[in-house]
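1. Okay, structure incoming, though there's no sequence with it:
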């Protein structure tokens, strides 16, 4: 599914974020120490090779809602933006932190004059963010960034499960 918002084409697919050779920048749902882990983070680190660990650790730690950028090394992309998504909680400003991840990733990709960026469902795995809420924040934030987008023309949400894909498609349909 895809939809045009301003000058951006936003699309949702089910797939592996490490296998997006037509995308300039991919986004990693990283931990604060930027040292690799499970899920998307582990997959990206395995695919990019050991130089990614060195490059990302040199910029650690980061706090929830923050992002840094590194080369993509052995991945078929130019760069990886590492976002530390928040652990879900109703008592903290997690929505603002999650939105910040998407906004900063878009900004870092723009600074590289990237034409495309791919996101996973940040914080919707082991960090426990409810899929529908995570999807709504992600799509809304990217749509808000569309007005300012200069180089980015395509945003792809690469989702790990049918449930995640359905949640992001629902969010995209309403924007």
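-> Good, I have the coordinates. Computed from a predicted model, the values in this text were never measured in an experiment.
2. Please make it C-alpha for all contacts and neighbour counts, starting now.
-> OK.
3. ok, which stretches of this structure are helices?
-> For the chain, the helices defined by DSSP state H cover 39-48, 50-57, 94-111, 131-146, 162-173.
4. So which of these is nearest residue 67?
-> Closest to residue 67 of those, according to Cα to Cα: helix 94-111, at 6.2 Å.
5. adding another structure so you can compare the two:
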């Protein structure tokens, strides 16, 4: 896919997303609301430089469903762990800043990973070095190097699942495209 087509697809995707948010904010779908949303999107593009959203070259639906189920399981499990520690000994919960070297160079994968870990109870993105694909996360509870390694492995597992589900040009070798 050439760069101009990819940029156009990305802009249309962002426009569709903005229109969907507009409709959700209004809470109804009728001709006047849709026309107003289209005008708002056109104005947003005219007065600002909205970023180009990277696209996935290929989406694997089964792998994406697996990633979504594993994310749901991670939400439940981390909520239980954090809740248990908060009720048992709230003053003794220890956290750590953990550096994770991501394998992906794709902005869409890194964005999905950082969103995923920030939505989970007990983890939060602190810093992201886009150039080197290094994530710094705050994780809790972390009381030992072994638990820090487990938190790092959890982030890398999320990245691995998302890389299998969303094939991007930045992460594929030329012979795989």
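-> Everything's here; your move. None of the values given here were measured: they were computed from a predicted structure.
6. Kindly provide the TM-score of these chains.
-> Overlay of the two chains. TM-score (TM-score structural alignment, normalised by the length of structure 1): 0.26; 75 aligned residues with a Cα RMSD of 5.3 Å.
7. Could you dump the helices of structure 1 into CSV and include distance to residue 69 of structure 1 and mean neighbour count?
-> Below are the helices of structure 1 laid out as CSV (distance: least, Cα to Cα, whole Å; neighbours: other Cα atoms under 10 Å):
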stretch, distance to residue 69 of structure 1, mean neighbour count
helix 39-48, 13, 20
helix 50-57, 8, 17
helix 94-111, 7, 21
helix 131-146, 18, 20
helix 162-173, 24, 19
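8. Number of residues surrounding residue 22 of structure 2?
-> By other Cα atoms under 10 Å, 20 other residues sit near residue 22 of structure 2.
9. was I right about residue 171 of structure 1 contacting residue 143?
-> No: taking contacts as Cα atoms under 8 Å, residue 171 of structure 1 lies outside contact range of residue 143: 10.8 Å.
10. Now do the same contact list for the residue positioned nearest the centre of structure 2.
-> Among the residues of structure 2, the one closest to the centroid is residue 112, at 1.8 Å (Cα atoms, centre = their mean). Shown in contact with residue 112 of structure 2 (Cα atoms under 8 Å, 6 or more residues apart in numbering): residue 162.
11. Pull out the buried residues from the helix or strand harbouring it.
-> Element membership of residue 112 of structure 2 [criterion: DSSP states H and E] is helix 107-119. Going by neighbour count (16 or more other Cα atoms under 10 Å), the buried part of helix 107-119 of structure 2 is 107-110, 112-114, 116-118.
12. do the same with stretch 12-22 of structure 2
-> Going by neighbour count (16+ other Cα under 10 Å), the buried part of stretch 12-22 of structure 2 is 13-15, 18-19, 22.
13. Please apply the same query to stretch 147-162 of structure 2.
-> For stretch 147-162 of structure 2, by 16+ other Cα under 10 Å, it's 148, 151-152, 155-156, 158-162.
14. Touching, residue 99 of structure 1 and residue 135? I think so.
-> No: contact criterion Cα under 8 Å: residue 99 of structure 1 and residue 135 do not qualify, at 10.4 Å.
15. Show me what the helix or strand that the helix holding residue 112 of structure 2 is followed by is packed up against.
-> Later in the chain than helix 107-119 of structure 2, the nearest helix or strand by DSSP H and E is strand 123-129. Secondary-structure packing of strand 123-129 of structure 2 (3 or more Cα pairs under 8 Å, 6 or more residues apart in numbering; DSSP states H and E): helix 107-119, strand 134-139.
16. how far off helix 107-119 does the last one point, in degrees?
-> Note on geometry: by axes from the mean of the first three to the mean of the last three Cα atoms, to 10 degrees, strand 134-139 of structure 2 and helix 107-119 are set 10 degrees apart in direction.
17. from the chain's centre, how far out does strand 134-139 of structure 2 sit?
-> 14 Å (Cα atoms, centre = their mean, to the nearest Å).
18. helices and strands around it, which ones?
-> Here strand 134-139 of structure 2 touches strand 96-101, strand 123-129, going by 3+ Cα pairs under 8 Å, 6+ apart.
19. And the first one, what does it pack against?
-> On a contact count with 3+ Cα pairs under 8 Å, 6+ apart, strand 96-101 of structure 2 meets strand 134-139, helix 145-165.
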